[in-house]
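Participant: Quick one: sequence plus predicted model below, questions after.
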Amino acid sequence: MSKLLRFFRSIKLAVVLMILIAIVGALGTLVPQYQDTNFYLERYGTLGRVILWLQMDHYSNSVIFATLLVLFFLNTLVCTLWRVVKVWPEIFTLKSRGYQHSILVDLGLDEIEKELREKGFAVVREGNTIFARRGLLSKLSPDLIHLGILFAVVGGLVSGLTLHQEQYFMSPGDSVALNQATVTLLEFEMLTYPDGSPKDWISTVKVEDTLGERIYKVEVNKPADVAGGKLYQWSYMPDWKITLEFPELGYEYSGPAATILEYGGYQIYVYDFIPDFKISNGRVISASEEPLNPAVYLEYYQGDRRVARHWVFAFHEFPADPQDFPVTARLVSYQRSWKTGLMFVESRGDAFILIGLVVISIGSIGLLFPKFVKISVRETEGGCEAAIAHARKPKQEIEEILRR
C-alpha cells in the first residue's frame, strides 16, 4: 500500500500525466471534432481510421482522455491529502513545531510584538512568549491549486459522463427547438480545396430565446454557444429533388427521393437517388457526388406483394424485373441542393470546471504573497530569545524581520 501511495503522489507521475493530457488536448484542437465518419475518411485517408479508433474525433469524452483524467485526479488527490496530514499540522500549530535556530534579540517583548504586527504577522501572546505567523495564503496556495485541479478534473469527467448529443440535417428555412431556444438555418456554404476535398462548412443560424434574437456562423471546430450547450458543424448531405415520369400511368412525380407513391393501383417505393451508380464487391454504391451515372431504384407493390422492381437510369434504359411488367418509368430530371448536419452537445460539468479555474487562479495569486514564516519569541532573564520556522537562513531572516 505504501508503494502505491508513493506512486500516486509522485511528482514524476504528475508531470508525465500533464504532458500526456496536453498532447491529447493539442491533438484534439488540431482534429475537427464531432464530424461525420466519412469526413475523417475522406479528409485523412488511412490516418482517419486511426483518428476514429483512438476516438480523437471526440477526444474530450474518449476512453484515453478519461483514463488520463482519472489517473491525474488520483495523483492530485493523494498529494493533497498527504499535505493535509503531514504539512497542515505544522502550518496551523504555532507552538513548538518546526522552529529552528534561536538567537538573542536586543528588544523588549512589547517592542517585538509591535514590530511583528506592523510587518503583517498574526500574533498570539501567552505570558512571556509570543507566537507569530505570516504568509499563510502563500503556504496554502499549492493546496488551493490542487483543489482547483480536482474540481476541474471532476468537471471534465462529469462532462464526459453526462454528455448529450442531438444531430440534425437541415435545409435553409428549417428550424429546430433546443431547450428553450429555436434555431433556424439561414444559409449553408460548402468550401472545398482545388482538388474538390472538403475545406470548411459554414452554417449561418438564427437563435431565438428569452434573450432575444442572435445570428451565429457555425464552422468546423468553431461551435456556437447555444441553449446551454454547443452547436457544432458536424456533417452535410446532398438533398436531391427528382422528377419521375410513368407514361403508362399518365403520372409524373417531382420531389425528394426516398418516398412512397400511390397511383394506378400500385404502391411505388422510391429509394435513395444514386448520382454516380457503380457496383463494387456486389454492392451498389455512388462512386462520387457528381451526377455522372444517375439512377434511382423503384419497387412496385400491390397490397403486401411486390410485383416488380426496376433500376431507372437517366442516360440508358434498363429493363424491369419482370421484363413484361406493364409499367415503365423515366428519370426526367434531378437537382441537387445541400443539407447541413448540425450537432447539439450539452453536458453538466461546466460549473465544476469554472469553479476549478477560479480556485486555481486564487491559488496562483496567493503564490505572489510573502512566503510563509513562523516566529516564536520567549522572554528570558538574558533578553528575548527568538526562533524561526520555515527559513533557509534562520539567523539572517530573524534579524531582517526584527530590524527596526
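Facilitator: Arrived safely, thanks for sending.
Participant: can we go C-alpha only for contacts and neighbour counts from here?
Facilitator: OK.
Participant: Give the next helix or strand downstream of the lengthiest helix in the chain.
Facilitator: For the chain, the longest helix by residue count, based on DSSP state H, is helix 136-161. Toward the C-terminus, helix 136-161 is succeeded by strand 164-170 as the next helix or strand (DSSP states H and E).
Participant: Now that next one: buried residues?
Facilitator: By neighbour count on 16 or more other C-alpha atoms under 10 Å, the buried set for strand 164-170 is 168-170.
Participant: following it, which helix or strand comes up?
Facilitator: strand 175-178.
Participant: So which elements touch that following strand?
Facilitator: strand 181-192 (3 or more C-alpha pairs under 8 Å, 6 or more residues apart in numbering; DSSP states H and E).
Participant: Kindly recompute the last result at 10 Å.
Facilitator: Counting contacts by 3 or more C-alpha pairs under 10 Å, 6 or more residues apart in numbering; DSSP states H and E, strand 175-178 packs against strand 164-170, strand 181-192, strand 198-209.
Participant: Out of the ones you listed, the one nearest Arg49 is which?
Facilitator: Closest to Arg49 of the helices and strands packed on strand 175-178, according to C-alpha to C-alpha: strand 198-209, at 17.3 Å.
Participant: Go through that closest one and flag the buried ones.
Facilitator: By 16+ other C-alpha under 10 Å, the buried positions in strand 198-209 come out as 201-208.
Participant: How far off centre is that strand?
Facilitator: How far strand 198-209 lies from its chain's middle: 19 Å, per C-alpha atoms, centre = their mean, to the nearest Å.
Participant: Alongside the first one, take a look at this:
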Amino acid sequence: MTLRLGMVAGEPSGDLLAARIMQGVRQRVSPSHYEGIGGPAMRAEGLDAWHDMRALTVFGYVDAFKRLPSLLHTYFDVKKRWLSCKPDVFVGIDAPDFNLRLELQLKQAGVPTVHFVGPSIWAWRYERIHKIRAAVSHMLVLFPFEEEIYQKEGVPVTYVGHPLAQVIPMRPDQAGARRYLGVDGEARVLAVMPGSRSSEIRLLAPRFLQAAQLLARRDPALQILVPMVNGERRLEFEAWLRRHPVPNCRIIDGGYRPQGAMAEGESAARAARPAAWNVMEAADAVLVASGTATLEAALFKRPMVISYVLSPTMRRMMEWKSGQARPYVPWVGLPNVLARDFVVPELLQEAATPQALADAAWKALTDTVYGGRVAERFTQIHESLNRDTPALAARAIVEQLQHGTG
C-alpha cells in the first residue's frame, strides 16, 4: 500500500525542511507518494507539484492583498483536490496563514493534519493557539522551548530539532568555502544578506550597501560577498548596487561555479548547497536580515549583525492585526531568542542607520575575542538543535495513520 502525503511549503526555507521530512518518511514507509505545493528541493525528492511554492511567497498583508486572487485560486484548487481524494496525512510546512486554514478544513473532513514549524506565538499573537488547536492533529516544532508551550495548551507536539543543525557542519570549513568561491584565504570577508523578498531588498539593500561603503573606507581590501536566492532578487539588488557602488563586491547565486581547481566531489557538494551557505562559511562576519538566515549564520558560528526595516504602512498593519507594538520577547533574531540573550546586535527600524550597521559589523569583523565568545554560544545552540529531525518527524507523521485527526 502506498502512503499518500499531502504537503504545502511556501518558501525556500520550508522547501528544504520539507525535503528532509520526505526523506525520513520514505525510510519508514515505502512506497510513498507526495503531492501538493513545493519548490525544487521537494520536487527533487519526488513531489507531484500541483503548484510551485512561489504561488504562496508573499510578504505581509500588502503583498498578500495584491496577490489575493491568485492565492485564493491556489487555495481552493488544492482544497478541492484533497477533499475529493483525501490524502492519508496532510503536512503543512510553515506558511501558517495558508496552511492553518487548509488544515482546519482537512481535519474536519477526517484527514490527520501535521504542522511543521510552529508560528511564533511566543513573540506575536499568542491567541493563535486556539486556531492551531482546532486545525492541527500534531505539531512538530523546531525549538525546545516551543514544546512546553504546546503541551501546556493541550496540543499534541513533538520537538524534532532543526534539520539544518544536522546538515550544517559543527565545525565550518572556511578555507574550503573560500577555495570554492575564489576568495583569498587571508582576506577580511563580510557576507551581506539583505533578504530573499523584494520588499526586503528595497528596504535593506540601500542601508547595507551604504554601510559597506563606510567599511570599505576603513579597510579598502575588504571583500563583500552577497548571495542571491534567484535571478529576480539579483536584478533588484544590482539596481541598488549601481546607486551605491561598493568596491570588491561580488554577487553569488545558485549558478556559481568555482574559479580555481578543486576536487570534483567537493565542488559538486558545494554547488548543491544554497549559495548563502558557501558565502556564510567563507565569511568572517555577516550583515543579515532577520529571518531563517540568522539561524544559518549561527550554525556556521559567524558573528553577525541582525537588522530589519518595515515600511510605515506595513508596521501599522502589523500592529493593528497583532494588537502589539512589539514582540512579547525582547529579541527578534532567532539566535538571540534561542540564547535568551543579546548575543549579537539587533538594529531595527530607525536604529538601522548605515553608520550604526557599519560600526557593529566592524566589531564583528575585527574583535576576535568577541567573535570567539559568539562562536561558543552558537556551538551550544547547534548542539541543542541537533536531533534526528527526519526520523522524528517521519515517526510522528506515520503515527497519525493510527491516531487519526485527534
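Facilitator: Arrived safely, thanks for sending. Computed from a predicted structure; not experimentally measured.
Participant: What does the TM-score come to for these two?
Facilitator: The TM-score (TM-score structural alignment, normalised by the length of structure 1) is 0.20; 142 aligned residues with a C-alpha RMSD of 7.5 Å.
Participant: name the helices or strands packed onto the longest helix of structure 1?
Facilitator: helix 63-86, helix 88-92, helix 350-366, strand 373-380.
Participant: now it, how far from the centre of its chain.
Facilitator: Centre-to-centre, helix 136-161 of structure 1 and its host chain are 18 Å apart (C-alpha atoms, centre = their mean).
Participant: any idea of the angle that helix forms with helix 63-86?
Facilitator: Angle of helix 136-161 of structure 1 versus helix 63-86, following axes from the mean of the first three to the mean of the last three C-alpha atoms, to 10 degrees, is 150 degrees.
Participant: winner for burial among the helices and strands packed on helix 136-161 of structure 1?
Facilitator: Neighbour counts (mean count of other C-alpha atoms under 10 Å) averaged over each of these peak at strand 373-380, with a mean of 21.
Participant: which is the next helix or strand following the strand or helix carrying His115 of structure 2?
Facilitator: Using DSSP H and E, the element containing His115 of structure 2 is strand 113-116. Next in sequence after strand 113-116 of structure 2, counting helices and strands by DSSP H and E, comes helix 128-135.
Participant: list the helices and strands the next helix or strand along the chain from that following helix packs on?
Facilitator: Going down the chain from helix 128-135 of structure 2, the next helix or strand is strand 138-141, by DSSP H and E. Judged by 3+ C-alpha pairs under 10 Å, 6+ apart, strand 138-141 of structure 2 is in contact with strand 89-93, strand 113-116, helix 128-135, helix 144-152, strand 157-159, helix 389-403.
Participant: ok, now with 8 Å
Facilitator: strand 113-116, strand 157-159.
Participant: Can you add distance to Phe65 of structure 2 and give the ones you listed back as a markdown table?
Facilitator: Supplementary listing: these in a markdown table, determined by distance: least, C-alpha to C-alpha, whole Å:
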| stretch | distance to Phe65 of structure 2 |
| --- | --- |
| strand 113-116 | 24 |
| strand 157-159 | 32 |
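Participant: May I see those organised as TSV, with mean neighbour count and distance to Leu181 of structure 2 added?
Facilitator: Listed next are those as TSV, based on neighbours: other C-alpha atoms under 10 Å; distance: least, C-alpha to C-alpha, whole Å:
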stretch	mean neighbour count	distance to Leu181 of structure 2
strand 113-116	28	34
strand 157-159	21	36
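Participant: Relative to Ser199 of structure 2, tell me which of those strands wins on proximity.
Facilitator: That would be strand 113-116 among these, by C-alpha to C-alpha, at 25.7 Å.
Participant: So Ala49 of structure 2 belongs to a strand, correct?
Facilitator: Yes: according to DSSP: H, G, I helix; E, B strand; the rest coil, Ala49 of structure 2 belongs to a strand.
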